[in-house]
Every structure is written in structure tokens, then in C-alpha cells.
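[1] Provided below are the primary sequence and the corresponding predicted coordinates.
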Amino acid sequence: MSNSILSIIEERWSPRAFSSKSISKEDLNLLFKAAGKAASCFNEQPWRFVYAHKEDTENFNLLLECLVEFNQEWAKNASVLVATVAKKSFSNNGKPNQHSWHDLGLAMGNMSLQAMSMDIYLHNMAGYDKERTVKNLNITADFEPVSFVAIGYVGDKNQLPNDLKEQETPESPRKDLDEITFVGQMGK
């Protein structure tokens, strides 16, 4: 038994510089299968993924157009773009599912770790236009877009604009445990 974090978790990071190497359909399907194994409230599995490989220019551009300009600038080099979508209500009773985003987050955690084991990297993005996403990707009313993900192999940081080159590092600060954990009540 170890007293350390798994190396795959310790080494996880979110690059913006992606290489031109393509992700195979089989490898991408493994990432989606890993996501699909996540726990979810009542086993609802409320996550959905709308994606396109870079080689599928028409669909890739539909996703890329949904991103804010800042994210478009670097995400255009990813091998795959994914829009994550969550179902708003439970299938069995139609009641609102207030846990769907949490469950989608668990699915993305699984996907991220599976990707790391394959030397593939994910960069999650919150910077997108929700209305354009719904329209471009034909998101139905019972679902809502949550985030976008750029997926690919790490590339050369020199392909990034100067202001982003400095940020392109696997080391990012993390809060100390005493900032994120509380015994019994918050603030104690």
C-alpha cells in the first residue's frame, strides 16, 4: 500500500499546444468507454458527447465556431473537439436531475485518466457560446451544453501565441488541503 497519489493523477495536466498527430477512432472510443463507466445518480448516465476529428473539417468547424475567440486560437490544433452535454431530467420520472453536471464531471475524470494512460491529453474549456452550441450541434431541449474539450497529443509550445507559451507547463499551483477540507463544518 502506498502513501502517494497515483502517478497518472499526479502527472495529469491540460496543455494548449497539440501536435498534428491524429487520434484513431479506436483510441477515441476507449476514452468514451472509460467515461461511460463513471458512477451516476440512479445510473442515469446523463452525459452525452458531440465530437469531431480535425480531419472531418465540416463538423470540426461547427464545434470550433462555438468556442470563444481565445479558445479557438489554440483549440483549432487539437485532434478532436468534444462538446459535453448533460441531460436535464431523469428518464424514469421526468424530475430535474440536479446531479447531472456532477455525474458528467465524474465521466470526464474517467476519460482524463484513461487518456493519460494512453499519452493523450485533454483540455476542458468553459469559454463557449451556449446559444451557438445549441444551434450548431442541434442540442435538444432536454439537454444542455456544459463544456468543450480539446483532445490530442502534446505539441510544441512555440506554436502558441507568446502570452500562452509561459502558461504551457505541467506544473500548476494547487490549494493546500487546509484550504479545501473541513472537519464537521466549513470554516473550522
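    Perfect, I can see it now. Numbering: from 1, shown residues only.

[2] rest of the way, CA atoms for contacts and neighbours
    Noted.

[3] So which residues of the protein form strands?
    Secondary structure of the chain, counting by DSSP state E: strands at 47-53, 80-87, 121-125, 143-152.

[4] Make JSON lines from these and add distance to D163 to it.
    Formatted as JSON lines, those follow (distance: least, CA to CA, whole Å):
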{"stretch": "strand 47-53", "distance to D163": "27"}
{"stretch": "strand 80-87", "distance to D163": "23"}
{"stretch": "strand 121-125", "distance to D163": "17"}
{"stretch": "strand 143-152", "distance to D163": "19"}
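
[5] got these as TSV, with distance to L62 and mean neighbour count columns?
    Formatted as TSV, the strands of the chain follow (distance: least, CA to CA, whole Å; neighbours: other CA atoms under 10 Å):
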stretch	distance to L62	mean neighbour count
strand 47-53	9	20
strand 80-87	10	24
strand 121-125	16	21
strand 143-152	12	23
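
[6] Show me where the protein has its helices.
    For the chain, the helices defined by DSSP state H occupy 7-10, 25-36, 57-64, 69-75, 100-117, 130-136, 162-165, 177-180.

[7] nearest to K87, of these?
    Closest to K87 of the helices of the chain, according to CA to CA: helix 100-117, at 6.5 Å.

[8] The closest one versus strand 143-152: what angle between them?
    10 degrees (axes from the mean of the first three to the mean of the last three CA atoms, to 10 degrees).

[9] buried residues in helix 100-117?
    For helix 100-117, the neighbour count (16 or more other CA atoms under 10 Å) marks 100-116 as buried.

[10] helices or strands next to that helix in the packing?
    helix 7-10, helix 25-36, strand 47-53, strand 80-87, strand 121-125 (3 or more CA pairs under 8 Å, 6 or more residues apart in numbering; DSSP states H and E).

[11] what about the nearest residue to N110 once chain neighbours are set aside, distance to W47?
    Counting by CA to CA, 6 or more residues apart in numbering, the nearest residue to N110 once its immediate chain neighbours are dropped is A35, at 5.1 Å. Relative to W47, A35 is positioned 9 Å away (CA to CA, to the nearest Å).

[12] Presented hereafter is structure B, for comparison with structure A:
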Amino acid sequence: MLPAMQGFDKKSHGVDLLGRDFLVLGKLIYMLGVCIKCTALHPEASALAPPLLDLLSTREVCHHKEPYVRRSALFAASCCLTALHPTFIASALMEGNEEVSRGLEWVRAWALQIAESDTDRECCTMAMACLQLHAEMSFQASRALGSAESSVQEKGIGLPSNLSKGAIRIPGSNSLFLG
């Protein structure tokens, strides 16, 4: 999966994925979404999701002029949200993993922007579904964080102040998820 993500923005052997060959780019992104979906709830998903979200967040992909590419990107982002285990997200937030939290916050903000302003009706519908998946993932991660907090308190280990209050704040966001 990682080699397939490299070089999508490079023009090679007459292939222009960001331009005239956008169908191939859309199929590639869709295939990457299927790959991450196949690793759902396995440790591999936690290693593959951040680079995929990074690829999706590039301006050339997430704001592509063709709706087909944006739909594929929304599908792949949704697959990332369902593939990551809530305990992984909770532990990544506890450890301060900026890459995961930044990627998840980007998905929320981007899907919200697409839902509000995209001209393609199917993109808007997919963005709303992506937002719902993000909300469910946040809720499950908050619950996992709450149970992790309980077990940590039983062992007498201290948590950072924002986590001990049962709040999840994603860096670079005004969002606050209560546990």
C-alpha cells in the first residue's frame, strides 16, 4: 500500500494523475481505501492510516476539480475512520501522537467543508456520512479513553490534566470531546 501512495503527484511515462488521468487517480485512492478497510481493527491499520490521510489531505487530492476524485478521497477517509480501533486512537491521544490527531481533525474539517459547499450532491452526501463516522469514532475513542483513565487511576498513574478531566482536545482545533 505504501509504494502505491508514492509519486502520485509526479508525471511519469505520460501519465498525469492530477490532470487528464484523474480516473486512474480516483481508482488508486479508492483502492487504497479498500486496502485500509481490509486491515480494519488490526495493528497494520494504525501504521497505514496516517500516511493515507496525509495523501488525502494534499490540496491536489482533497480539492481536486473532478468530483470523482473527491468522492474517492471521501471513501478512503471514511475507511480510515472505520479501520482505526478506538483504543488505538485513545492511546495515540494520550501519548500526544500529533500525526493521528492532526489527520483525524483534518478529516472532520474537510468533510464539514465539503458537506457545506461542494457542488456535487454525491460528495455532500458522502461528506455527511464521513462526519457521522467521525462522530461515532470520537465517541468510541472517548469511551476507550474513559476506561483507560479508570484503569490508570487504579494503578495510581497520573494522566495529563486535559485527559484526567475526561476531555479530548485535538490540536489545531476548537473541538472538545468529552469522555
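    Perfect, thanks for sending it. Just so we're clear, the structure is a prediction, and the values are computed from it rather than from any experiment.

[13] TM-score for these two?
    The TM-score (TM-score structural alignment, normalised by the length of the second structure) is 0.28; 95 aligned residues with a CA RMSD of 5.9 Å.

[14] still on that earlier bit, tell me the residues that contact both of A35 and W47 of the first structure, please.
    A107 (CA atoms under 8 Å, 6 or more residues apart in numbering).

[15] May I ask which helix or strand encompasses the most centrally placed residue in the second structure?
    Centroid-nearest residue in the second structure, with CA atoms, centre = their mean: L104, separated by 4.4 Å. Using DSSP states H and E, L104 of the second structure maps to helix 98-117.

[16] Also compute the angle for the helix or strand just after that helix relative to helix 98-117, please.
    For helix 98-117 of the second structure, the succeeding helix or strand toward the C-terminus, using DSSP H and E, is helix 121-155. Angle, helix 121-155 of the second structure to helix 98-117, by the same axes, to 10 degrees: 150 degrees.

[17] by contact count, what packs against helix 121-155 of the second structure?
    Short answer (3+ CA pairs under 8 Å, 6+ apart): helix 121-155 of the second structure packs on helix 67-83, helix 86-95, helix 98-117, strand 176-178.

[18] What residues of the next helix or strand after that helix count as buried?
    Next in sequence after helix 121-155 of the second structure, counting helices and strands by DSSP H and E, comes helix 161-164. Buried residues in helix 161-164 of the second structure, counted by 16+ other CA under 10 Å: 163-164.

[19] ok so, going back, quick one: closest of the helices of the first structure to V85 of the first structure.
    Comparing the helices of the first structure by CA to CA, helix 100-117 comes nearest, at 8.0 Å.

[20] Show the contacting residues for L55 of the second structure.
    Contacts of L55 of the second structure (CA under 8 Å, 6+ apart): 5, 61.

[21] Can you say which helix or strand has it in it?
    helix 43-56.

[22] And I168 of the second structure, by the same measure?
    Going by DSSP H and E, I168 of the second structure is in strand 167-169.

[23] which helices and strands does that strand pack with?
    Strand 167-169 of the second structure packs on strand 176-178, going by 3+ CA pairs under 8 Å, 6+ apart.

[24] List the buried residues in the strand it packs on.
    Buried residues in strand 176-178 of the second structure (16+ other CA under 10 Å): L178.

[25] just stretch 141-150 of the second structure next, same as before
    Those would be 141-146, 148-149, for stretch 141-150 of the second structure by 16+ other CA under 10 Å.

[26] surely A115 of the second structure meets Q132?
    No. Contact between A115 of the second structure and Q132 fails when scored by CA atoms under 8 Å: they sit 11.5 Å apart.

[27] Neighbour count for those two, which is higher?
    A115 (22 against 15; other CA atoms under 10 Å).

[28] could you measure the more buried one against P3 of the second structure, distance?
    From A115 of the second structure to P3 of the second structure the distance is 31 Å (CA to CA).

[29] ok, so what distance separates A148 of the second structure from A115 of the second structure?
    Distance from A148 of the second structure to A115 of the second structure, by CA to CA: 34 Å.

[30] quick one: H134 of the second structure and L104 of the second structure, what's the gap?
    8 Å.

[31] L81 of the second structure now?
    For L81 of the second structure relative to L104 of the second structure (CA to CA), the value is 8 Å.

[32] Check I36 of the second structure too.
    Taking CA to CA, one finds I36 of the second structure at 15 Å from L104 of the second structure.

[33] Any idea how many residues pack against I29 of the second structure?
    28.

[34] before we move on, the earlier item: can you say which of the helices and strands packed on helix 121-155 of the second structure is packed in most?
    helix 67-83 (a mean of 25; mean count of other CA atoms under 10 Å).
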